[in-house]
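Participant: Make a model of this:
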Amino acid sequence: MKTNLEHQQPFNFFDTQVLGHPAGLFVLFFTEMWERFSYYGMRAILVLFLVSSFGLGGWDWPREHALALYGTYTSLVYLTPILGGYLADKYMGYQKAVVIGAIIMTLGHASMALEFAHFFMYLGIALLIIGNGFFKPNITSIISELYQKHPDKKDGAYTIFYMGVNAGAFLGILLCGYLGEKIGWSFGFGLAGIFMLFGMLQFYFARNIFGKAGLKPTKEEDESDEDKAAKLEFKGDKLNPFTFLDKLLIGIAVVLGLVWIINDPVSIIGNNSVLMFGETDLSTATALTALFAFLLVLFLRIIRYPAKVRDRMVAIIFFALFTVCFWTCFEQAGGSMTIFAKDYTDRIMAGNWYTVFLIANILITVVPIGIITWVLILLFKQTFKNYPIANITLGISFILIWGLVIWMINRDLNSSAYIANYEVVEKTMLDKNGKPLVDKEGSIKKEIIPITEDFELSVDDQVIQKEVTIIEPIDFKVGDKMKVIDVDKKGNFIYLNEATENRIREATEQGESTGIVNAEIKQIKENEIEIPATWFLILNSLFIIMFAPLFSKWWESKRNPSGAMKYGLGLILLGLGFAALAFGSLGIDQGAKVASVSIIWLILAYLFHTLGELCLSPVALSYISKLVPGRMIAMMFGIWYIAIAIGNKLAGTLGGQIDKITAEYSMTTFFLIFTLVPAALGLLAIVLNPLLKKLMHGVR
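Facilitator: Predicted coordinates for the structure are as follows:
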């Protein structure tokens, strides 16, 4: 049954122009922007929430547990689009799939906002994975269909769309991260859901602007012009239908792969592996069997193709292997690198650096939002008359964005730094035999224990005054009392407002210590601010916006390097980013849980990582479309998503070893692993360049 909206006569997609492109492209731009806002906003705070102490709203998980769940989540969001794209292609159409996916993701974010209950958090993650499967592949498919007869404009359209992706990521990390860290995790998760809802409503009420593009496919419309052109190019090729053995191997790979991906965090977090039979753990065997079945079906299919197609698909397999390595390292951003920013980086800006950071932060926040708002006004002029509800929805979302940004800037400008004294007890550390422990220099080791409000002093206790700096938008005077708490038992104290204090008391079981410490203001310092740990994640989007035009010109010039050279350069730049972190970590003691490394190393890391991404990520899908016939693109895109999913899962698994490697070796060793492996593979890609060029048969 069709609604009245669906019976309306849509105007020609190319009739209305915004910045030289149809207004409908910008409907997709803003829809994708809000979806990326929600995804990256939630991703920015997920690991921090999981490792945050229970009394402060987190789950107080070990880092390995948090990163295991993070890896499974980020891997599955790249697997479900394979199924979602298939269902949209064959049954529901792209438009309906986008709406369904957006609704499911909105419900997922709403569920995660109820983070006090484990069930709702897991349900929310599951809904996000499912919803992303419907949304992610199909909104880009609408662009492809709309520009089918305008291939000369397609590159520009995808460039604009890609800017929407980065704008959404930038705003989501900035605002969800700030709210989650500064106010409460549920506010960050909830904000992600609000803007996902705005994106869905805007798309739904403006969907007629796309005409028939993305509606339920008919048999006559199943084959695109690109598919027909590809058939002409490869007219001598024989079709390669899936045999029973192919389907069986795919089924084995899918089932075993999913079991392993989901079982991994379950076994680590809940110590309840479904792959444990008696004393034998079959986790590794399951993963290897799934991988073997996947590689075998690839081999069996590739050898049945003609030589030219076979060679090109072998080249794609090489690129896929490099892609797995790239994303394994790159996706440390939301995991181990965020932990490094939180616990090992000096995020306090004081004096002149306070002023520099505030000005820079205001500029990099306000200027992009101002530009996007200008684009929004141009879109209003073209579409408000025909789609008022969609435009009003979009307008409300931007009013909310501006309100949040102004509130955030005002909060930072009014934050004050207070030096407060609190009392601790110094006790001699004893071994199991009751003898004092001695360090390498021969000095007796001392343990510093904060005196909490329920601490019972003994006659022999030696009380010492310690200082802590608290940065908050609160008004205190010298001599005022405040309550603070060590959030991670590592000396990281935060101020407790009344609501947080009450939550901690409610969460503390009878007989246990609340951990609340009484402190007294001794000095007020001006011009200090603490950068949120999630703030560093916005650098990726910022650098992409800055450097993407330069790389685009490079790729269009006579000096455009080959695919293998781009991959090699991208992997080497990625390794250089981790080299900066490895060098910056040289002063961190073995096994240390906290440190104060300069922020310059994280900034350099994100700069090199982004440059590497620009070399590799945007060109990857382009090569698939060029190297294989249209009838095989869907399958190869599926392989590509699987490669990225494997990389994301390995990112969580390897990132979860940060504590073990740091304790046994050092933080520098941990980052050196991510330096040497991609750099070596990058050099290998460059060495293999002649072979890969030969396999690609002239495709550049």
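Participant: make it CA atoms for all contacts and neighbour counts henceforth
Facilitator: Noted.
Participant: Do a quick rundown of the helices in the stretch 351-500 of the chain.
Facilitator: 352-383, 388-413, 498-507 (DSSP state H, counting those that start in this stretch).
Participant: Before we compare anything, build this one as well:
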Amino acid sequence: MDSNGDTGLNSKKTEVPPPPQYGFFGHPLGLSTLFFTELWERFSYYGMRAILLYYMYDQVSHGGLGINQSTAIALMSAYGALVYMSSIVGGWVADRLLGSRRSIFYGGVLIMCGHIVLSIPGGVTALFISMALIVLGTGMLKPNISTVVGDLYAKDDLRRDAGFSIYYMGINIGAFIAPYIVGTFGQKVNYHLGFSFAAIGMALGLAVYMFSGRRTLPAVSLSPKNPLTSEERSRVLFQVGGGILFAVILIAVLELTGLLGIKSIVNIITILSLVIPIIYFAVMLSSKKTTAVERSRLRAYIFLFIASIFFWIIDEQGSTVLAAYADHRTDLEIFGFSIPSSWFQSLNPIFTVILSPTFALIWMKLGRRQPNTPRKFAYGLVFAGLSFLILTIPAIVSHSGKVNPFWLVASYFLVIVGAMCLSPVGLSATTKLAPTAFSAQLMSLWMISDSTAQGISAQVVHFYSTNTEAAYFGIVGGVVIVLGIVMYLFAPQIHHYMRGID
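Facilitator: Next up, the predicted model:
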């Protein structure tokens, strides 16, 4: 850190040319910095998630924590909800206090510390301390690094969607590598050794960010876009203090009444994941800082937000329900070699790495003729639903025993086809539809859609078991497909509210 406390992010050293630039595969050079920073951050996060569920429900004698499997799956979903929920705090801190780039740095430090704690045998206590650090760190880093990607482009730059697709590919290269390193060492040697590799991954990401970012990232991302006024500071301090006091009292009451258990914590997280986005949309829509055009775009964004929730409900179960499915229902003997069940976590990112450049090229080639954003979302929902419907076939044909792993491969492939139509497009749409005063916070709200999805999943996953597989996959998949069809039919109306944004 420099003596002035700016962690090497001094704006005098960070004057880079305004867009357009063409230093990284036809995109601004800063995209390469963010690409590799996020690659290593996702390596650390998805490496940890590849083995965390198994660590929680594995027997204590095998190095696990011995938590009931159903409870562990629900806790994983609630943890994921908190990770993305915290992006609201990270977005606010960036918009009002630190700016996006400084928030990214401090978030990375917290994440690294969280993985270090998890790499030390400390039982359930260490698990929850690690979760708290990673939740706060990801909230600081994740929405803001995506916002800086948007800052690299002008709003009318046709490279924008393709740039987010390239960035999205970097995310998934890290997620692809992680299970083979963290997963193998975690399941074959020791869980804590696996978690230590996750900590190393985040350290590498911080190194790339610090040494490369000074030269390549825009100075505009250093400053908060809607800084607190002196009058607002005292009010915010009072509100934060009141929130902390309320949380302490709530925890104390739950402890005294004997209700402070994993189930009650999961329920609280689910409620928060539903209430927070409603409050946030209400605040932005009613704010005097939001113009009439921005208000119309926010109304359109609500429909995109709801669609993304249903997509993530399916996608995020790849590391919960489908992880357990891989561990217990899938034949892990392939060509005479027994593979770790955590390796299936690499299917999602490897398909993304393969398909990202393909879809980036498609959008670039189509140019103005490509489907509008609501139509892309509709396609994403349909493919996500199909990824669950296909798993009803082995559930019916082979009700008990091990199933062919290629059913799981096909499921992951279909959901990623859907992701190509929705996830990078959603990131891009968020930066384009965001009100000026809430740019980082709307990116946080995009992350909250994942949080809400996992908060809902924390309640839904209890219905999954070997005996309910066919009904579970069929109902969840069918509902999402129906919503995709509805989204397609109403796409023209939604696009109208976007006011000139494609």
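Participant: now what about the TM-score between them?
Facilitator: Once superposed, the chains reach a TM-score of 0.82 (TM-score structural alignment, normalised by the length of structure 2), with 476 aligned residues with a C-alpha RMSD of 3.9 Å.
Participant: Adding distance to L291 of structure 1 and mean neighbour count, write the helices of the stretch 351-500 of structure 1 out as a markdown table.
Facilitator: What follows is the helices of the stretch 351-500 of structure 1, written out as a markdown table (distance: least, C-alpha to C-alpha, whole Å; neighbours: other C-alpha atoms under 10 Å):
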| stretch | distance to L291 of structure 1 | mean neighbour count |
| --- | --- | --- |
| helix 352-383 | 43 | 15 |
| helix 388-413 | 44 | 16 |
| helix 498-507 | 44 | 14 |
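Participant: can you tell me which strand in structure 1 is longest?
Facilitator: strand 416-428 (DSSP state E).
Participant: so how far is that one from its chain's centroid?
Facilitator: Its chain's average C-alpha position is 36 Å from that of strand 416-428 of structure 1, according to C-alpha atoms, centre = their mean, to the nearest Å.
Participant: Output the contacting helices and strands for it.
Facilitator: With contacts defined as 3 or more C-alpha pairs under 8 Å, 6 or more residues apart in numbering; DSSP states H and E, strand 416-428 of structure 1 has these neighbours: strand 446-450, strand 462-472, strand 516-525, strand 528-530.
Participant: now with 7 Å?
Facilitator: Helices and strands in packing contact with strand 416-428 of structure 1 are listed as strand 446-450, strand 462-472, strand 516-525; criterion 3 or more C-alpha pairs under 7 Å, 6 or more residues apart in numbering; DSSP states H and E.
Participant: which bit of structure 2 covers it?
Facilitator: Mapped onto structure 2 with TM-score structural alignment as the criterion, strand 416-428 of structure 1 occupies no residues.
Participant: Not counting residues beside it along the chain, what's closest to K228 of structure 1?
Facilitator: Closest residue to K228 of structure 1 apart from its sequence neighbours, by C-alpha to C-alpha, 6 or more residues apart in numbering: G630 at 7.7 Å.
Participant: corresponding residue for that neighbour in structure 2?
Facilitator: Counting by TM-score structural alignment, which is the criterion used here, G630 of structure 1 corresponds to T436 in structure 2.
Participant: Kindly report the same for Q657 of structure 1.
Facilitator: Mapped onto structure 2 by TM-score structural alignment, Q657 of structure 1 lines up with F463.
Participant: can you tell me which residues contact the equivalent of A126 of structure 2 over in structure 1?
Facilitator: Following TM-score structural alignment, the counterpart assigned to A126 of structure 2 within structure 1 is F120. Neighbouring residues of F120 of structure 1 by C-alpha atoms under 7 Å, 6 or more residues apart in numbering: 111-112, 114.
Participant: go again using 10 Å as the cut-off
Facilitator: Residues counted as contacts of F120 of structure 1 (C-alpha atoms under 10 Å, 6 or more residues apart in numbering) are 108-114, 126.
Participant: same thing with L355 of structure 2?
Facilitator: Counting by C-alpha under 10 Å, 6+ apart, L355 of structure 2 touches 165, 169, 349, 361, 413, 416-417, 419-420.
Participant: May I see the PyMOL selection of the buried members of the residues you listed?
Facilitator: Selection command for PyMOL covering only the buried members of the contacts of L355 of structure 2, criterion 16 or more other C-alpha atoms under 10 Å:
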select buried, resi 165+169+349+413+416+417+419+420
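Participant: just the contacts of L355 of structure 2 now: which is nearest V479 of structure 2?
Facilitator: Of all the contacts of L355 of structure 2, A419 has the smallest distance to V479 of structure 2: 17.2 Å, by C-alpha to C-alpha.
Participant: which residue in structure 1 lines up with that closest one?
Facilitator: Structural alignment places A419 of structure 2 opposite E613 in structure 1 (criterion: TM-score structural alignment).
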